[in-house]
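Novice: build me a structure from this.
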Amino acid sequence: MEYTALGRTGLRVSRICLGTMNFGWQIGEPESHAILSRALGAGINFVDTANMYGSRDGDGLSERFIGSWLAGSGARDKIVLATKVYAPMSDWPNDGGLSARHIVASCEASLRRLRTDWIDLFQMHHIQRETPWEEIWQAMETLTVQGKIRYAGSSNFAGWHLARAQTVADARHYLGLVSEQAKYNLLTRHVELEVLPAARALGIGILAYSPLHFGALSGALRKQRDHQGVRTQLHAPDRVEPHRAALERYEKLCADRGLAPATVALAWLLSRPGVTAPVIGPRTPEQLDVPLEALTTSLGDELLGELDAIFPPIGAGGPAPEAWAW
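Specialist: The predicted structure is shown next:
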């Protein structure tokens, strides 16, 4: 396993992050435990969840499944554990968002479900524009001083959100954001315009979620031809059809090179500057084999150029404003 620093911190995380959105929604507790054990055995020390994953009436099943595994495995000290706050967990008006009240209450609820004394990376799952950053950082500082969280991160932020958040954190002499979890894959490259440049300039590590675009980049066309379908709750066929022409070229390119499409998609992300780790969401222990293979797959400049031709970056490519201006 390869390890790298999370953003500008001294924290070492595996270059594959185990995402657990399927826990509780698509797979049960025994299957979730098997995946966690297989990941840890392979050296994956980075586990990502959210309070709302697997949630039914605020149950937070993904966190509960992880908590029961941690309690039985004794692996807590080996794991860098990340979860999130923002999504409403009930219909009550203060049971969601980024108010100081909800940030603290959500953290304490996650700690109970996860059966742990601390969260390594506490991430804001989305931006809430109406909550001032002074309030948000006050809550995060309180949790840090109490020893309940070690680092703060974000998800689904724009580049200017990262800059504004960090400016206020710096003024308060608080570490601020160390990671941004963003949707990023060969088919979705918007973050290259401003999020990636901002994150790199600020020392914020990028965690790329949906690295296979809900299965579209995993050989979906071949699976359809083989009548296997694409088993995903998020309706991968709907994600495939708008990109069929590009995916046909992609799957042929991978076949010609003797590489699995999922391996290429993950290896491409691992090659991108500023990316700490793709966040993968297996439904079985065996589905961890492809991400592990991607760690040792070098694509080379020629193949990277061919991928750019199939899945062109936005505008002229690269950061804004050069992507659309002189």
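
Novice: please count neighbours and contacts with C-alpha atoms only from this point.
Specialist: OK.

Novice: and the helices in the chain?
Specialist: 29-41, 61-73, 100-114, 133-145, 159-171, 195-202, 220-225, 236-240, 244-257, 261-271, 289-294, 300-310 (DSSP state H).

Novice: between the last one and helix 244-257, how many degrees?
Specialist: If I follow you right, that is helix 300-310. Angle between the axes of helix 300-310 and helix 244-257 is 160 degrees (criterion: axes from the mean of the first three to the mean of the last three C-alpha atoms, to 10 degrees).

Novice: got the angle for helix 300-310 vs helix 261-271?
Specialist: Relative orientation of helix 300-310 versus helix 261-271 (the same axes, to 10 degrees): 110 degrees.

Novice: to compare against the first, here's the next sequence to fold:
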Amino acid sequence: MEYRRLGRSAVRVSPIALGTMNFGPQTPADDAHRILDRAVDAGINLIDTADQYGGDLGVGTTETILGDWLAGRSDRDSLVLATKVHEPMGDGPNDRGLSAYHIRRACEASLRRLRVDHIDLYQLHHLDRAAAWDEVLMATERLVADGKITYLGTSNFPGWSIASGMERAAARNALGPVSEQSLYHLANRTIEMEVVPAAQHYGIGILPWSPLGGGLLAGSPSDDSKRRRAAHAGTEAMRDRLDRWEQLCADLGQPPAVVATAWLRDRPGVVAPIVGARTEAQLDDALRSLDVTLDDETNARLDEIFPGPGPAPEAYAW
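Specialist: You can find the predicted model right below:
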């Protein structure tokens, strides 16, 4: 497996990241542990979670499942462990967001659930307009100094805030975020307009989530994918595109999930798509994508089916 630098940091991560959002709500702990074993055995070293994951089982459930798995392994230090902070963890007024108060308490709680002494990539799960970058950086710099986190990342941040954060970090002589986790897939290329250019300018690696569009790009044969398509507003309006997409994949002799992940992996600025495998079979599709490289002709056909938004401001101004 060919590892990649995580943005401008020197740490190297696998070109596929294992997302764990389904662990607990959809994937029982024993199955989750087998998927984790399979992923690490295949060379994946970037494992992504969040303190809020757990669904109906309650916030923190997924981190606890991951912590139980980590406790049984001796190779924790070969993994790049990522989690997130921002989403509600309780009913209190300070149980959410990016205040220095909440960041400190949330990090301590994640460390306990994960049963580790440090988090390699601590990601701000969403923009908090009430939290100034100086406050966020103050809190995370202290966590770095205390050895509780190594790198800072963002998730679901707009380009303007990424730029603002990097400029404030430079003024503080701090490293600032090294990664941005964004919604990105063939059928949703919005981040190419401003987030991708901002990330590339500042040396921030992009970690796309939902590489299959919640199943939209996974193909139509299974009942599972049909149910997922039904959940997407406007899917019927995309019927022609999806038919052309599936024909292209058939021409390549590859499953749609494999092609979608391979395309995303090689987009400018992308470090590693985050594959939220619910089953070992889904993980195997992601691993299979590592052996697929799309040529210029195929990429041109994909651009015709799923055109990008174009760069800003040219996409919306003269």
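
Novice: care to give me the TM-score?
Specialist: TM-score for the superposed chains, counting by TM-score structural alignment, normalised by the length of structure 2: 0.96, backed by 316 aligned residues with a C-alpha RMSD of 1.4 Å.

Novice: before we move on, the earlier item: make a markdown table out of the helices of structure 1 and add distance to Y209 of structure 1 and mean neighbour count.
Specialist: Converted to a markdown table, those look like this (distance: least, C-alpha to C-alpha, whole Å; neighbours: other C-alpha atoms under 10 Å):
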| stretch | distance to Y209 of structure 1 | mean neighbour count |
| --- | --- | --- |
| helix 29-41 | 17 | 18 |
| helix 61-73 | 17 | 21 |
| helix 100-114 | 21 | 19 |
| helix 133-145 | 24 | 18 |
| helix 159-171 | 17 | 16 |
| helix 195-202 | 14 | 20 |
| helix 220-225 | 18 | 16 |
| helix 236-240 | 15 | 17 |
| helix 244-257 | 19 | 16 |
| helix 261-271 | 10 | 23 |
| helix 289-294 | 13 | 19 |
| helix 300-310 | 19 | 14 |
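
Novice: which one of those lies nearest to D48 of structure 1?
Specialist: helix 61-73 (9.6 Å; C-alpha to C-alpha).

Novice: have a look at how far, on average, that closest one is from structure 2.
Specialist: Its matched residues in structure 2 lie on average 0.6 Å from helix 61-73 of structure 1 after superposition (mean C-alpha distance after the TM-score superposition for structure 1).

Novice: so what secondary structure elements neighbour that helix?
Specialist: Applying 3 or more C-alpha pairs under 8 Å, 6 or more residues apart in numbering; DSSP states H and E, one finds that helix 61-73 of structure 1 contacts helix 29-41, helix 100-114.

Novice: pull the distance from that helix to the chain's centre.
Specialist: Centre-to-centre, helix 61-73 of structure 1 and its host chain are 19 Å apart (C-alpha atoms, centre = their mean, to the nearest Å).

Novice: same deal with stretch 140-151 of structure 1?
Specialist: How far stretch 140-151 of structure 1 lies from its chain's middle: 22 Å, per C-alpha atoms, centre = their mean.

Novice: just the terminal-to-terminal distance for that stretch.
Specialist: End-to-end distance for stretch 140-151 of structure 1: 9 Å, by C-alpha to C-alpha, to the nearest Å.

Novice: give me the residues contacting it.
Specialist: 103-104, 107, 117-122, 152, 174-178 (C-alpha atoms under 8 Å, 6 or more residues apart in numbering).

Novice: picking that back up, reformat the helices and strands packed on helix 61-73 of structure 1 as TSV; add distance to H190 of structure 1.
Specialist: Listed next are those as TSV, based on distance: least, C-alpha to C-alpha, whole Å:
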stretch	distance to H190 of structure 1
helix 29-41	30
helix 100-114	29
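
Novice: those: which one's closest to V275 of structure 1?
Specialist: Taking C-alpha to C-alpha, helix 29-41 is the member of the helices and strands packed on helix 61-73 of structure 1 nearest to V275 of structure 1, at 19.9 Å.

Novice: same for that closest one, what does it pack against?
Specialist: Where contact means 3+ C-alpha pairs under 8 Å, 6+ apart, helix 29-41 of structure 1 is packed against helix 61-73.

Novice: apply 10 Å and report the result again.
Specialist: Counting contacts by 3 or more C-alpha pairs under 10 Å, 6 or more residues apart in numbering; DSSP states H and E, helix 29-41 of structure 1 packs against strand 17-19, strand 46-48, helix 61-73, helix 289-294.

Novice: tell me which of the ones you listed sits nearest to R164 of structure 1.
Specialist: Closest to R164 of structure 1 of those is strand 46-48 (C-alpha to C-alpha; 24.8 Å).

Novice: how close does the closest one sit to structure 2?
Specialist: Following the fit onto structure 2, the mean deviation recorded for strand 46-48 of structure 1 is 0.2 Å by mean C-alpha distance after the TM-score superposition for structure 1.
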